[in-house]
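> Provided below for reference: sequence and predicted model.
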Amino acid sequence: MPSFADFTVLDYLSNIIDILLVWFVIYKLIMVIRGTKAVQILTGIFVIIVVRTLSGFLGFNTLSWMMEQAITWGFLAIIIIFQPELRRALEQLGRGRLFSRTGLQEVEEQERIVEAIVKAINYMAKRRIGALVTVERETGMGDYIETGIAINSTISSELLINIFIPNTPLHDGAVIIQKQNIAAAACYLPLSESPFISKELGTRHRAALGISEVTDAITIIVSEETGSISITKNGELHRDLSPDDFKNLLGTELMASVKNVSSTRWSWRVKKQNG
């Protein structure tokens, strides 16, 4: 067995890079599955492994055998259950896009999303159609998505507007946007219990503040009484925004999630359009 004296500086450097790459892959996988039901499956797998270890240590042979079978056949079941996701990951690997997209693609997609949201919100504000739209960022919102009606559709201004038309099945509640899709509608958000909230604010504003206190999501509110546009983020409420201020604030917040070049390009586009 080699001793520490046998290791060279190159060996140490190679091991450090190896460990960093493993942690990078694990981190990316966690980012992919956060806020999804895959987290629950991984939790179940972890529980089975713990029970298998304890049962073997304590001599519970039958339980140990059952857990062994669950582990042996469980991985095959996971491959079958996640077959579409695995195929998509392999396709992205073949295109060199497993862990990241090009900066230009991210910028263009994020700009499209911002434009769609801005168009829908301005349309509803002019007609005083109440709306509540939450955009997921780093903190997963899987628990809140499950309280609503699954949609899983590409974001478009037309779809957002149709969802909030009064007296339709999905208009009451929040729309949650996850990545590049409208994940669900008619979702329940936690109401803020802050005593400093103005009494004139309704349930939509309290829900928007509530979700901003427990996640890093950005939430847009359209008042059906006044048609005013507001945004909440990090427990803060930005009320009665003008169309230009709303577009600038939303663009700044959402474009911050992509590369720095995206923020520069977005600012340039906003100045060009306003000019």
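In hand now; what should we look at?
> Only C-alpha atoms from now on, for both contacts and neighbour counts.
Noted.
> All the strands of the stretch 1-150 of the chain, in order from the start?
Along the stretch 1-150 of the chain, the segments classed as strands by DSSP state E, counting those that start in this stretch run 131-135, 149-154.
> Deepest in the core, which of those is it.
strand 131-135 (a mean of 25; mean count of other C-alpha atoms under 10 Å).
> So what's the gap between that strand and the chain middle?
13 Å (C-alpha atoms, centre = their mean, to the nearest Å).
> Which secondary structure elements does it sit against?
strand 174-178, helix 203-214, strand 218-222 (3 or more C-alpha pairs under 8 Å, 6 or more residues apart in numbering; DSSP states H and E).
> any residues touching it, and which ones?
121, 124, 164, 171, 173-178, 204, 208, 217-224 (C-alpha atoms under 8 Å, 6 or more residues apart in numbering).
> quick revisit: nearest to residue 53, of the helices and strands packed on strand 131-135?
Closest approach to residue 53 among these (C-alpha to C-alpha): helix 203-214, 35.8 Å.
> Go through the closest one and flag the buried ones.
204-213 (16 or more other C-alpha atoms under 10 Å).
> And here is the other one:
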Amino acid sequence: MLPFGFLEFGLKDFIETLIIAMVIVLLYRWIRGSFAVPVVIGLVIVFAINAAVSLFGLTTINFILRRLLDVGILAVIIIFQPEIRKLLYNIGQNTSLYKFFDRGGSYSVIDEVIEAVKSLSRSKTGALIVFAKGATLNDLVDKGVELDASVSSELLLTIFNRGTPLHDGAVIIRDNKIVAASAYLPISQNPNISSVFGTRHRAALGISEVNDVLVIVVSEETGRVSIAQNGALTSGMTIQKLRYEMQKHLGEKSDEDPEMSSFRQSELESS
């Protein structure tokens, strides 16, 4: 037990402080970059005002603020609904079980998607490809056109062809099968997204903010390839880096470090 003035600080107190600090850091990482940050700041200000009012004995104002805070708890749950959903999903998901029951064949799926992405990028054909992995995304599958097809580059190119009725939407791949096409994804409400990104990229971010998915985006304007994952967007992907990220997401081992090897860096441009 260590004395700090009139306080006694022991091992138990240290552990509790460490746990609280870790929770605060995790909460910050959870809400960082979203509209939740100014909401939290607003709540802190309200609590500080309430404490000051209580200190000066302003009972009427204190009563009003307490009633507002009581209602505010419900409001916070409603406002943070997407973030809460993502947090509970991540807690409840056991990725090791998904890997155990995975039927395999991810390498061939990756190769087929890579071939399709190269062609789509060269022709500047817009595309959205969602790897659902553990997430079922049944709500999105039901709203799209349900399929049960093997993944092939030819099928993906046909779906995203501008002349087909399925091109305007996302393809969802789950358990190494194309389970839906023309699926419409929720648009991200993150105010920090750059204005250079259009609806397709915002939709990729939106679904990645609330689900454990990897989303591949091909820009219709530039042909640039991007990925969205965990609410973050990475643009200007090389095919080598894209392959690496797909292997990592699908649980396949990759012996090649995309930052150390350079012989395939121009695969997208030269193929």
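Received the coordinates, thanks. Because the structure is predicted, anything quoted here is derived from the model rather than measured.
> what's the TM-score here?
The TM-score (TM-score structural alignment, normalised by the length of the second structure) is 0.57; 165 aligned residues with a C-alpha RMSD of 2.4 Å.
> and of the strands of the stretch 1-150 of the first structure, who's closest to residue 260 of the first structure?
strand 131-135 (20.0 Å).
> residue range for that closest one in the second structure?
Alignment of strand 131-135 of the first structure against the second structure: residues 127-131, by TM-score structural alignment.
> same question, stretch 43-56 of the first structure
So stretch 43-56 of the first structure sits over no part of the second structure, by TM-score structural alignment.
> how distant is that stretch from the center of its chain?
For stretch 43-56 of the first structure, the distance to the chain centre is 29 Å (C-alpha atoms, centre = their mean).
> Then stretch 197-212 of the second structure?
Relative to its parent chain, stretch 197-212 of the second structure has a centroid offset of 7 Å by C-alpha atoms, centre = their mean.
> One more: stretch 20-30 of the first structure?
With C-alpha atoms, centre = their mean, you get 18 Å for stretch 20-30 of the first structure.
> just stretch 158-166 of the first structure next, same as before
21 Å.
> same check, this time on stretch 136-146 of the first structure
Counting by C-alpha atoms, centre = their mean, stretch 136-146 of the first structure comes out at 5 Å from the chain centroid.
> Buried residues of that stretch, list them for me.
136-137, 140-142, 144-146.
> now stretch 235-242 of the first structure
So, applying 16+ other C-alpha under 10 Å, buried residues of stretch 235-242 of the first structure: 235, 237, 240.
> Can you spell out the matching residue range in the second structure for that stretch?
Going by TM-score structural alignment: stretch 235-242 of the first structure matches residues 231-238.
> Could you give the number of residues near whichever residue in the first structure pairs up with residue 191 of the second structure?
When the first structure is aligned by TM-score structural alignment, residue 191 of the second structure is paired with residue 195. A count of neighbours around residue 195 of the first structure, defined by other C-alpha atoms under 10 Å, yields 7.
> Show me where the stretch 51-200 of the first structure has its helices.
61-81, 83-94, 103-126, 142-145, 157-163 (DSSP state H, counting those that start in this stretch).
> Let me have the strands of the stretch 1-150 of the first structure in TSV, extended by distance to residue 248 of the first structure.
As requested, those are exported to TSV (distance: least, C-alpha to C-alpha, whole Å):
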stretch	distance to residue 248 of the first structure
strand 131-135	16
strand 149-154	23
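> any idea which of the buried residues of helix 203-214 of the first structure is the one closest to residue 266 of the first structure?
Using C-alpha to C-alpha, the buried residues of helix 203-214 of the first structure come closest to residue 266 of the first structure at residue 212, 24.2 Å.
> Report the separation between residue 113 of the second structure and residue 66 of the second structure.
Noted for residue 113 of the second structure: a distance of 55 Å to residue 66 of the second structure, by C-alpha to C-alpha, to the nearest Å.
> now swap in residue 239 of the second structure and tell me
For residue 239 of the second structure, the distance to residue 66 of the second structure - C-alpha to C-alpha - is 56 Å.
> and the nearest residue to residue 130 of the first structure once chain neighbours are set aside, what helix or strand is that in?
Nearest non-adjacent residue to residue 130 of the first structure, counting by C-alpha to C-alpha, 6 or more residues apart in numbering: residue 224, 4.1 Å away. According to DSSP states H and E, residue 224 of the first structure maps onto no helix or strand at all.
> Quick check: residue 224 of the first structure touching residue 129?
Yes. Using C-alpha atoms under 8 Å, residue 224 of the first structure is in contact with residue 129, at 5.1 Å.
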